Each structure stands twice: as structure tokens, then as C-alpha cells.
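# sequence first, then the predicted structure:
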Amino acid sequence: MVDFKCFYWLLTCTSLICVCSSQDCIVSVIHKMKQFEEELLDTKVGILRIEKKVLNTIDVAITSLKAELKESIQEQVREAMAEILQGESLQDMVKSQVVSDLQHLKQGYHQMKRQLRHVSRSLKDFQDEKDEFHESVLKKADVWNRENSSDTCVRDKHRLEIELQKFDVTAAELKADIKRYMALNETCQSQMLQMKTALGASSCTPAPVNLTTTSRPPVSTTSVMTPRPEEEKSRILIAPAWSNTQHHFRQLNIHSNSLSVYQYHTMKQVGYVAYIAKTKKLLIGLRIPPKIVSSPLDTSHVTVLREGVDTYGMAVDEDRDIVFIATDQPQKSISRMSTQGKDFTTIIDLSKYGSTPWQITLDTRRKRIYGCNTGTLFTVTYDGQGLATLATGRHMYAVTLDQTAGVLYYSIDKKLMNMTVSNNVSTEVTTLNASPWNMRLYRDTIYFSGWTTNTVGVVDVTYNTVASTLQSISMNGAHTLLLCLIP
């Protein structure tokens, strides 16, 4: 509050007194001063009352705003949780995570079995070579002893015996490696048994995983049938690429190796299809108009995530909630977004690096992206750094990674190649009947679609042979086929 000063009025009154010449004037001035003083006191009381009223109004407004803000925050949190859960319970999400971990462990188990077979074959070959060398050395030593008993022959024989001892040491090391792999095998089996036991304790336990490797039956192409729901296990969704005619997706049922109609989607101008295992959703890239849509698995409901994005390749890092996208529009680049379509950003511009980037795959442990752009196999980090060329050739479109084994599979024209990511050394696996456009690795098998052909091929990478080929999938007007693995 402002404290009113009366000094000015006192001076004025004094002046009036001095001017006044009579006593009546003095009395009149004093009376007016008392009236003025009373008015000042009334004014001060009114100001205090107004101030108190204003403070009460401010307190009421602050309390009301706090309540509205709290209610708004609670509503936003509920909306965010509903968007994250997408109609699923937390128990379902935990179960999905456990199943995903079990699948990763199972993949490691199968990779260990492949390595064990490889070591066993190497040991057998080495033992055969050692036995042949041993017999050859003994024959030569026996001949030399008969033909020449000089000291030189004795020294040569002694040197050869030392070499044989080295071979025996190497063989012992290989046998020790086999024992270690066998111990690792037992450890993996024990961990998988514990996982299945933990799943068995839950009321939502999925069906137990059969770890026994069975032979693949011939692919049925004569009849198209819808499998029973209990038979729908691992499968490959097959979509038409860039077709102006709407087609139903197809699905290759891996457990029975049979083809059937995927009745939930009829689409045209499809550029790519990816799958998010945690949320059980499909990501579908459409070309005309360019956009990315999302659909829950085995439903026909579609939600638009991004407009104006034309893609030929997507890869999902589910643990980090990131989708990486090889884009042709709005520019030739690698971009990223969340699995809900948010935070879309370009991590590297590839317009000066070559043609459009096609299929991409992820090494989630090392946080690297691998991709092809017709003439180049390249790699780059998650944040767009360290762009490097790994291989070059013709018609390079498809790439997939066996992360457990550290082996990258890619194509050069009709040749299927593999590369060890630790040293970037490539070898040829086999020759195919078409240049692969999409490749999907499941256990020890690569499924690929041929460029400009409506065929799906199956390659057993354990024995580097083409196991079977699914010919002439009926999708007229499709330039080629797109593959999406539903493990």
C-alpha cells in the first residue's frame, strides 16, 4: 500500500492561514483540513478492501487452474497408454516379449548346431588328411631307411615325427572345441527348458516349440485353401508389387509348406510389407498415393501413419521402437520413425550415392544398417555415420542378416552370396533361377522372390542348395512379389 503524504497540504494550509486576516478564516481552514483527513482514511480503508478481494480472486483462479491442469495431464496419460497398448493388455505384451526372447534363444541354438556340424565335418576331413599324411610319411620313412641308413635319413624321419605330433595337438584342440560346443548345446537346451517351464506357469502359455528338425514336404501349388486357425504358425505373407490391379495377399504356411489366400487384405500399388512382432502389426508401404499404413495382423483395418513417403524397404528394431525406411520419395534416403509413425526424420541422404535404396536389414547389436541400391551393398550406422561400400555388382536388390552367426546374405544378379560381417569376406552360396528381389531368413532357410517373376524360391543355407520353388503365383499385373516373414 502507498502511504499518503500530507506535507503538501500542510504547506497549503499554512499559506492560507497566513493569507487569511481574520479568525473566521482560520477556523474554516482547520475544519476543511479535518474533513480532508477523514476522506483520506476512508480511501485507505477502501484500497485495503480491494487488495484483499484481488488476492482472494487470484487464489481461487490458481486453485481452479491447478485442477484443470491435473485433469488434462491425466487424460493425456490415459490417451498415451491407450495408444501404446493398442488394445492389448500388459500381460499380452509381457507374453509377447517372452516368446520373442525364446525365439532368439532358439535361433542361437540352431546356429550352434550348424557350427557344430561344420566343426565335425572339418574335424573328419582333418583326420582323413592326417591319416593319409601319416601313412605317406611312414612309407617314405620306411623306403628311406631301406635305401639309405645315413644320418640324414634319421634326421628327416625325426623331423617328420615332430610334424605328426603337431598334427596330433591340432586334432586334440579340435576335439576340445567339440566338447565346448556340446557343453554349450546342453546349456542352451537347459535355458530353453527353463523358459518353457516359466511359460507353462502362465495361463496364456503359447504352444510349446518343437525343436526337432523335420524334412520339408513338397510345396502344394494345385489347390488354394484356408488353413485351420490352430495350424497358422510361422508363415510368409506374399503381396503383389506395384500392381494396378487389386489382389488378395497370399501366405506360404511354413509348417506345412502349402499356399493359401490371406483373406484380410486386397491392395494394389504395394511397395513393401514389414511386420512388428511385439504389437502384431503389419507396416505396408503404398506407392500411389505414397504413404505408409499400419494394420493389426489378420484384420482388414488400416491406419495411415505417414503421408508422402514412397518406400521399397523397411526394417524394425523392436527393442528401440524404431522403423528404418529406404525411401524414394521425398528423396532417396534412409529415414526413421517410431512404430506408431511419429518422429519421422532422415538420417542420411543417398541421392548422390547411387540409385534408389531397396531392401534393408538391421544388425541390432552393433546398431548398423545394411542395404542394396542396384549396384552396391552398403552399410551405415543408426545415426547415419560411417557410410561404406561392402560389395558391388549387377542387380543387387535383396539383403538379409543371420545376426546370431554374424553372416550377411545378399545377391549379385542370380548369385546368392554370404559375407562374414566381422571381416567383410564374401563367398558364393549357390546360383538361383532369378535375381532375388526380397529375401527372408527363417532358421536355416532363405525364402526369396524373383525379380520380374511370380515365383518364390527356398534355399537351405546349411547345405547351400535350392530346396524347392513355388512357381507361377497367380497375381496378374504384378511386376514381382513382396515377402513378409511372420515368425
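Right, received. Where do you want to start? Note that the coordinates shown come from a computational prediction; the quantities given were computed from them, not determined experimentally.
# C-alpha from now on. contacts and neighbour counts both.
Noted.
# for the helix or strand where residue 326 lies, packing partners?
Using DSSP states H and E, residue 326 sits within strand 322-329. Counting contacts by 3 or more Cα pairs under 8 Å, 6 or more residues apart in numbering; DSSP states H and E, strand 322-329 packs against strand 310-317, strand 333-337.
# and for that strand, what's in contact with it?
290, 308-317, 332-339, 356-360 (Cα atoms under 8 Å, 6 or more residues apart in numbering).
# mind checking which of the residues you listed are buried?
290, 309-317, 332-339, 356-360 (16 or more other Cα atoms under 10 Å).
# show me the contacts for residue 91.
Contacts of residue 91 by Cα under 8 Å, 6+ apart: none found.
# what's the angle from the strand holding residue 326 to strand 310-317?
Here strand 322-329 runs at an angle of 170 degrees relative to strand 310-317 (axes from the mean of the first three to the mean of the last three Cα atoms, to 10 degrees).
# take this one as well and set it beside the first:
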Amino acid sequence: MMRMLKGISWLLICISLVCCCSCQESFVSVIQRLDQLEEELFHNKADMIRMEKRIRNIIDAVKTSLRVELKETIRDQVRETMSEIVQGEAFRDTVKSEVVPEIRHVRRGYHQMKRQWQHVSRSLKDFQEETVTFHEFVLEKVDDWKGENTSDTCAREKHRLERELRKSNVSVAELKKDNELLLELNKTCQFQISQLSTAVPVSQGASIRVNSISMSTVLTKLVTTSQLLMTASLTTPRQEEKNRILIASVWSRTNQQFRQLNIDNDSLSFYPYHNLSRVNSIAYLAKTRELLIALLKPDRILASVLDTSQVRVLREGVRTYGMAVDEGRFVVFMGTYYPKYSISRMSRHGEEFNVVIDLSKFAYYPRQITLDTRREKIYWCNYLNLFTVTYDGQGLSTLARGRYMYSVTLDQTAGVLFYSKGRELMRMTVSNHVSTRVITLHDTPWNMRLYRGIIYYGGWTAAVLGTVNVTGFIHHWLVRWLADWLTQQSVVFLL
């Protein structure tokens, strides 16, 4: 029995050894299989990472190409839209700045011509009635003289009456001729107004330019006709216009009486209403007949109704050598050099004082300024440059450079700017900013004004007042050596 148990135990031990060996082999195979699986998983993971990178690269390339294509498409659309907007705004600005004012001017000229025509018609009717009365009077005198024997007296009276009748017939013929001219001008004005009205919706600049030229021709005819009417009117005498220049001394420490130069007869006389010192600049509001006078020490701007001695203070603490008024908007522009260099604006009552553009970065302060009220632009000099800017302070640009540039004035109808460069009078076309020399003056202008085709200027180094006819560029002294009553050489003046 013990032997059997020992045999069974050995058998069991052998079986267990055999099982252990077989299990160990299976374990080794399992571990090897796991290693293979792990290696395959590692390779699959690496493949997946490479595939992910490739997909990301493809996505980035697609995004970049789509983004570039989208930008180009948007840019083209924006450019097309902006070009359409800019063209529309440019056309609207052109119509607003050129065509509409020209239509307004032509209509005003037409109404003025119509009033003049009515006046001439009434004058012609009155004159015809007077002629009929005169003829009846002559016939009565003839009937009375038929029975008299004073043949010499009758002959003298007859010759006198015949002369009067010839003069009357000539006057009637001139009035009829002027009437026919007015009728023809009336038709021309109506035709030009209809042309300008139909030209407004057209988007081509050439048609607008042609209508503007035709309009200027019509206005020239209007002016010529009005002058003929004033000379042809026999019943109502022409009222004398008070065209004058006011002159004041600059920087004078003692009170100086203003002078006035009458343009009609070139006579110089006292202006009895103002006696001031340290006058820097003068401006004039024609609609309200107000003078604006800028003083130095005390720094202030005064206002006075023309031909009165009463003044009121509009603004304190402002120094300026140049003021200009936009009559249509009742806005006063000025080039200030205190409290700082700037182009500023205010209302005609001295309120709403605002800086249009700060000029502190420039070494020299602004001198005389002038306005283009149609295009809403300001022009000024500052000793070395001629500048321009819009009413709202945009588009500052330098138009010309030089030395001793103090004065500037504008012929708004012709679109021509006149400015001084030392003693040289320069002419610039506003549309293309091309400058040409006009004439050499006898002195450097301190300031100047254009009136009826004549530039009046005051000297800077000599107390003189000169004129230049811009049509024929004829220059002469209007008043020479005003130093007998000026303590300072420079003068400022105003039409």
C-alpha cells in the first residue's frame, strides 16, 4: 500500500512538472504574441500620426487657398463698389459746386434782366407819351404862329423844334434797339437755363463744362446790357455808387484817422467815423454793412456799422492779420497768430469760435486769407508758402513756395488765384494749380483785393497804394507816398 502511495505521488509530481512545462511554454507564446501586438499598435499609431499630419497639411493648404481667393473676390467687389461710390460722390460734388450755382446765377441774372426790361418798357412808354404830348404842343404852337407875321421868330423856333424832334427820334430808336436786345437776351437766358437744367442728370464732365462756358457768356451779355440800360434811361437818372477803399495804418501806436479812397475819381479823403491805433486787419459784411476791425494790444475784434462811429467788441484775445467773410453763410474766417497759429472761424456775432486747422507746426503764422465760397476752400500765405484747406480743415496742401509771400486774392468766376511772391505778382489756375508770373510790382504787397478786374494792393516797405488791371496787366500807382499821414509804412484796405 505504501509503495502504491509513493508511486502515485511520483506520478503526480511528474504530471505537475509536465503541466508546468507546458504552461510555461504557453506563457512564453502569449508574451511573444503580446509583444507583437504592441509593436503593431506602435506602428499603427505612427501611421495614424503621419496620416493626421498629412490631413492637417491638406486642410491648411485648402484654408489658405480659400482665404486668398475670398480676399481677392472681396477686394474686387469692394473696389468696384468704392469706385461707383467715388464716381457718384464726385459727380454730385461737381453738380453741387458748379452746375447748381451756375443755374442760380443765371436765374438771378434772368430776373434782373427781366426787371430791367420792364423798367425800360415803362420808360419807353412814358417817353412815347411825352413825345406825343410834345408833338401836340408843337402843332398847337404852329397853329398859333400861322397867323403871326414874325417870320424870323417862327424860323428860329422851327429849327429848334426840328433839332429836338431829331434828338427824340434818336432816343426812341436807341430805346427800341435796347428793347430788341433785351428780348433776344431773354430768349438766350431761357435757352441756357433749359440747357443747364437738362445737363444736371448727365454724368459726363464735358457737358457740364460746355454749359458753364455758355453761362459765362450769358452773364457777360447781362452785364453789358445792364450798362446799356443805365446809359439809355432818360427818365430815371443813374444813382452814383459809393465805391471806395478804406485805408488804415498798421502797427501805429497813436490813433490814426482812417482814410477813404474814392475809386470813381481817385480822390483821397478822411473817413470821419474811426480813429484807431494798432489796426491789423479789416473785413466787411456787405449784407449787414458791417466793418470788422482787428486790433493789437488790446487783442480784440471790433464790429461797426458802416459810416457810424459806434463799435462793439466781438471777440477778445485774438490776433489776426487776415480776415475773410463768407457772405452766404455769415461765417468769418481768420488766420490767427495768437493764442496760437491757426485758421479759425466764428459767426458774424463773434460766437461759435472754432479752430479749423492748427498751424503750430509751421514756423511762420498766416497772413492774408481769401475764400472760394463755391468750393468751400480757404487760401492763405505765411511768408514762405501758399496753402489751401477746406472749410472743415481737410486736405491741407501747399500750392506754391517762395519768400515774402503775404497777400492773396481770388477771382472766383474765372477760377484764378492771384498771390504775391516778393515783388512778383503771380497767377494760378485753381483747377490745375499751375502758376505763371504776371508782372513785377514796385513794392512787395502786404495785402490786396480784386474788384471789377482790378487788383488794389498796399505796399509792405513803402506807404503806397497801387493797382493792376488783370485783363491787360497794366500796373500804375493809384496813390504814392501816403507817409504824410501814416506813422507806419504798411497799409490795409477794404473795398
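Arrived safely, thanks for sending. Fair warning: this is a prediction, and the values are worked out from it, not measured in the lab.
# got a TM-score for the two of them?
Once the chains are laid over each other, their TM-score by TM-score structural alignment, normalised by the length of the first structure reads 0.55; 285 aligned residues with a Cα RMSD of 3.0 Å.
# re earlier: which of the helices and strands packed on strand 322-329 of the first structure sits closest to residue 60 of the first structure?
With Cα to Cα, the closest approach to residue 60 of the first structure among those belongs to strand 333-337: 43.8 Å.
# just give me the mean distance for the strand holding residue 326 of the first structure relative to the second structure.
Mean deviation of strand 322-329 of the first structure relative to the second structure after superposition (mean Cα distance after the TM-score superposition for the first structure): 0.6 Å.
# read off where that strand ends up in the second structure.
On the second structure, the counterpart of strand 322-329 of the first structure by TM-score structural alignment is residues 331-338.
# if we go by neighbour counts, what in the matching stretch is buried?
331-337.
# again with stretch 466-474 of the first structure
Applying 16+ other Cα under 10 Å to stretch 466-474 of the first structure flags 466, 468-470, 473 as buried.
# ok, so of those residues, who is nearest residue 454 of the first structure?
For those, the residue nearest residue 454 of the first structure by Cα to Cα is residue 473; the value is 5.5 Å.
# mind checking the SS state of the closest one?
Using DSSP: H, G, I helix; E, B strand; the rest coil, the structure places residue 473 of the first structure in coil.
# OK, contacts around the residue opposite residue 486 of the second structure in the first structure once aligned?
Mapped onto the first structure by TM-score structural alignment, residue 486 of the second structure lines up with residue 476. By Cα under 8 Å, 6+ apart, the contact list for residue 476 of the first structure reads 243, 245.
# SS state for residue 476 of the first structure?
Residue 476 of the first structure - assigned by three-state DSSP - is coil.
# show me what contacts the closest residue to residue 370 of the first structure other than its chain neighbours?
Nearest in space to residue 370 of the first structure, with sequence neighbours left out and distances taken as Cα to Cα, 6 or more residues apart in numbering, is residue 379 at 4.5 Å. The neighbours of residue 379 of the first structure, taking Cα under 8 Å, 6+ apart as the test, are 368-371, 386-390.
# what about residue 379 of the first structure, helix or strand, and which?
Short version, using DSSP H and E: residue 379 of the first structure is in strand 374-381.
# check residue 169 of the first structure too.
Going by DSSP H and E, residue 169 of the first structure is part of helix 151-200.
# give the next helix or strand downstream of that helix.
Past helix 151-200 of the first structure, the next helix or strand by DSSP H and E is strand 235-241.
# now that following strand: which residue numbers in the second structure?
Going by TM-score structural alignment: strand 235-241 of the first structure matches residues 244-250.
# buried ones in that stretch?
244-250.
# re the thing from before, from the contacts of residue 379 of the first structure, list the buried ones, please.
Here, 16+ other Cα under 10 Å leaves 368-371, 387, 390 buried among the contacts of residue 379 of the first structure.
# now intersect these with the strands, please.
Using DSSP state E, 368-371, 390 are the members of those that sit in strands.
# how close does the corresponding residue of the first structure for residue 283 of the second structure sit to residue 162 of the first structure?
Alignment note (TM-score structural alignment): residue 283 of the second structure maps to residue 274 of the first structure. Distance, residue 274 of the first structure to residue 162 of the first structure, using Cα to Cα, to the nearest Å: 59 Å.
# looking at the two, which one has more neighbours?
residue 274 (22 against 12; other Cα atoms under 10 Å).
# which helix or strand contains the more buried one?
Going by DSSP H and E, residue 274 of the first structure is part of strand 270-276.
# now the angle from that strand to strand 310-317?
10 degrees.
# which other residues reach strand 270-276 of the first structure?
With Cα under 8 Å, 6+ apart as the criterion, strand 270-276 of the first structure contacts 239-243, 281-287, 310-316, 318, 339, 482-486.
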